[in-house]
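Colleague: Provide a 3D model corresponding to the input given below.
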Amino acid sequence: MWKWIEEEELAPNERARERARRSSIDLACSFTWPTADREVLLEGMKWMLFFFRFDDQLEEGAVKGDPRAVGHAVEELVAILENRGRPGTSRLSQSMARTWRHTQNAHPAPWLDVFSRHYCELLRSYNDQSRYEYTPGTRELLGIAQWEDWREISFGMDWCYDYMEPALGTYLPDPVRRMPSMLRLRRAASLHMGMLNDVFSTPREAYQERAFNSLAILRRDLGCSPQEAVDEVVRILAHRVEQFHAARLDLERDLATMAVDPGDRTAAMALVDNIAMMVRGNHDWHYLVMRYQTDDVAAPTGAFRYPDDLQQPPPATY
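Modeller: Next up is the predicted model:
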């Protein structure tokens, strides 16, 4: 992976390389697709690197705090996966376009439609985040239920679940992907992982005056202390695990009663097993990596970061 990062110049200076190292993207991918062969795993690592890089650029880079600039940068990347025109000039856009061409040639069209839709939904979730974070008065309108609907998308797990299919060697029929029990299972896993992430990322976000997370909403709505908010998150995480296991039992029953092809049934349950491993891996990854350390954001030199190379919008006219 690092050879490819260097060839693509995606981390062209030491501060960018340190940010990438602290994210341990290779470890995250090993937890996410543990059975993938080398070629498939490397392709997944590329998409994961893009995710981490644009996440850092949109949340900690030059466009931070400007919903209009975030929207412009997001659409630069969405246009690539929607095959609209030429990519932008940034290293990220150019590399994503090359990887997307490879992905399109490597996988069947029905799967590509699902993968690209979920990846674009992830990208566009940053528009909502920026609007709620920086438009005065909007954050106060967001309750925990609305936040969960947003977080299910914004933590970016749907495209990771999609990529489990080639990693496991079988593409699921779309009706199996869209089974209500499968969707409930995926949502429970995504919200578990996303809310756990909030616990670890909050200290770093506090240094940057960002507070768009479940802990801040719970503190506001419950009128509680930071520790009490964490305790409430732990309670919710346990409930998500219960929801996951209940949905898993429902899915097994649905696959049997709907007379799903035995091979597809086996593949669906293998994907569920992979999601369960990912939930455990997400927990371990957060404890092992330095991505959410605060030593850089607390220092006079500021955060380790990638170059601000995403396109900026033209000046607004009034």
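
Colleague: From now on I want contacts and neighbour counts done on CA atoms only, so please keep to that.
Modeller: Will do.

Colleague: Now do the contacts for residue 33.
Modeller: For residue 33, the contacting residues are 41, 164, 167, 274, 278, by CA atoms under 8 Å, 6 or more residues apart in numbering.

Colleague: what's the following helix or strand after the helix or strand harbouring residue 249?
Modeller: Using DSSP states H and E, residue 249 sits in helix 226-257. Downstream of helix 226-257, the first helix or strand assigned by DSSP H and E is helix 262-288.

Colleague: Another sequence for comparison is provided below:
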Amino acid sequence: MQVLPDIYMPLPQKPPNSSVVAEANKETRRWIDEFHLCPTADVRQAVADTNAVQCMALFYPEIDTEKLILLGQFVTLGFMIDDEWAVSNPQDVLSRLVSLLGVIEGDGDPSDSSGRAFAGVWQRILKGRPEVWRSAYRRNVVDHLWGQYGELVDKASGRWPELWAYQVNRRHTFGMEFLLDQCEMVADVYLPEVVRRLPAMACLREAIADHQTLVNDIISVSKEEGDGDYHNFILLTESHESIARQVALDKANAVATKLFKRVITAREELTDQLKVLPITDQERRDASRIADDYLVTVRANYDYYFDSMVRRYDLSGSVIAE
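Modeller: Model (predicted):
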């Protein structure tokens, strides 16, 4: 039995609004049935196990019902795409990918029910948002989809990426980039381009993405090994360095701790950079708020895996270190 390491997480927990979650779950179940997204009991159970609404409520604890319904639906589709593509070959997935990209670029007209569901959610997400945000969000979702496709090509070609190469693509496949973008949407606060381009902001987002993915890899290693998916920091470390599972887990946890400290450093540096930026005081406050919301997602990502309402990751074969 493996021992999951004690992941360093000093950030305070922010519980979601349970009444908002209940309403969003009810509407999401109705939407799933409307578009016939769960053709079998197994698929319906897999969707229930991920509990995307709860995930989004943890990530954005101050979210309102309408936005929670919207983002819960979007992330539900994301989990379903992840599971569907994981057992498919690159040739079959490419046509699906091209169809989704058509929707994202605004020139697609999907004929299947899941494609129509995606198109409807996508249009609602973009409606009324500033173009600078829409452009960034669109780019990050596209990178996410292509990153997932890249992993399929890896498996088909027998490529086991080196850790540095894996981490670069993992930032895309996990989807943290667009999940951070959603902080602006939830708060209805949109950053000007000059803030988005700050070095400290870029480092903050990158460090958070790397930390979130590594925490996921630690928790999901048994699941991914069982699914035959070796795109996991621990599994790749075991293979490349010929070390035991527990050693690889402990090494991953040490890296995660360093990444967390990098997150905090970047947040502090962002404060200093915002002080000298030629923007309004309100824009400065807005940027600080969004950066703090980014930190909430760091804690939320950790909490998601141990939430009693989430059953995507079976931890029964693991002991949690104290």
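
Colleague: re earlier: which part of the second structure matches the helix holding residue 249 of the first structure?
Modeller: Counting by TM-score structural alignment, helix 226-257 of the first structure lines up with residues 245-276 of the second structure.

Colleague: Kindly report the same for stretch 171-191 of the first structure.
Modeller: By TM-score structural alignment, stretch 171-191 of the first structure lines up with residues 190-210 in the second structure.

Colleague: quick one: that stretch to chain centroid distance?
Modeller: Distance of stretch 190-210 of the second structure from the chain centroid (CA atoms, centre = their mean, to the nearest Å) equals 16 Å.

Colleague: ok, residues contacting it?
Modeller: 130, 132-133, 167, 170-171, 176-177, 180, 184, 259-260, 262-263, 266-267, 269-270, 273-274, 283, 286-287, 294, 298.

Colleague: If we use 7 Å, what do you get?
Modeller: The contact list for stretch 190-210 of the second structure (CA atoms under 7 Å, 6 or more residues apart in numbering) reads 133, 171, 176-177, 184, 259, 262-263, 266-267, 269-270, 287, 298.

Colleague: Could you work out the most separated pair of those residues?
Modeller: 133 and 259 (26.4 Å; CA to CA).

Colleague: For my notes, confirm residue 243 of the second structure occurs in a strand.
Modeller: No - with DSSP: H, G, I helix; E, B strand; the rest coil as the criterion, residue 243 of the second structure is located in coil rather than a strand.

Colleague: what's the neighbour count on it?
Modeller: 13 (other CA atoms under 10 Å).

Colleague: how close does the residue mapped onto residue 15 of the first structure from the second structure get to residue 49 of the second structure?
Modeller: With TM-score structural alignment as the criterion, the equivalent of residue 15 of the first structure in the second structure is residue 42. Computed as CA to CA, to the nearest Å, the residue 42 of the second structure to residue 49 of the second structure distance reads 10 Å.

Colleague: who has more neighbours, the two?
Modeller: More crowded of residue 42 of the second structure and residue 49, by other CA under 10 Å: residue 49, with 14 against 10.

Colleague: who does the helix holding residue 249 of the first structure touch, helix- and strand-wise?
Modeller: Using 3 or more CA pairs under 7 Å, 6 or more residues apart in numbering; DSSP states H and E, the elements in contact with helix 226-257 of the first structure are helix 180-207, helix 214-222.
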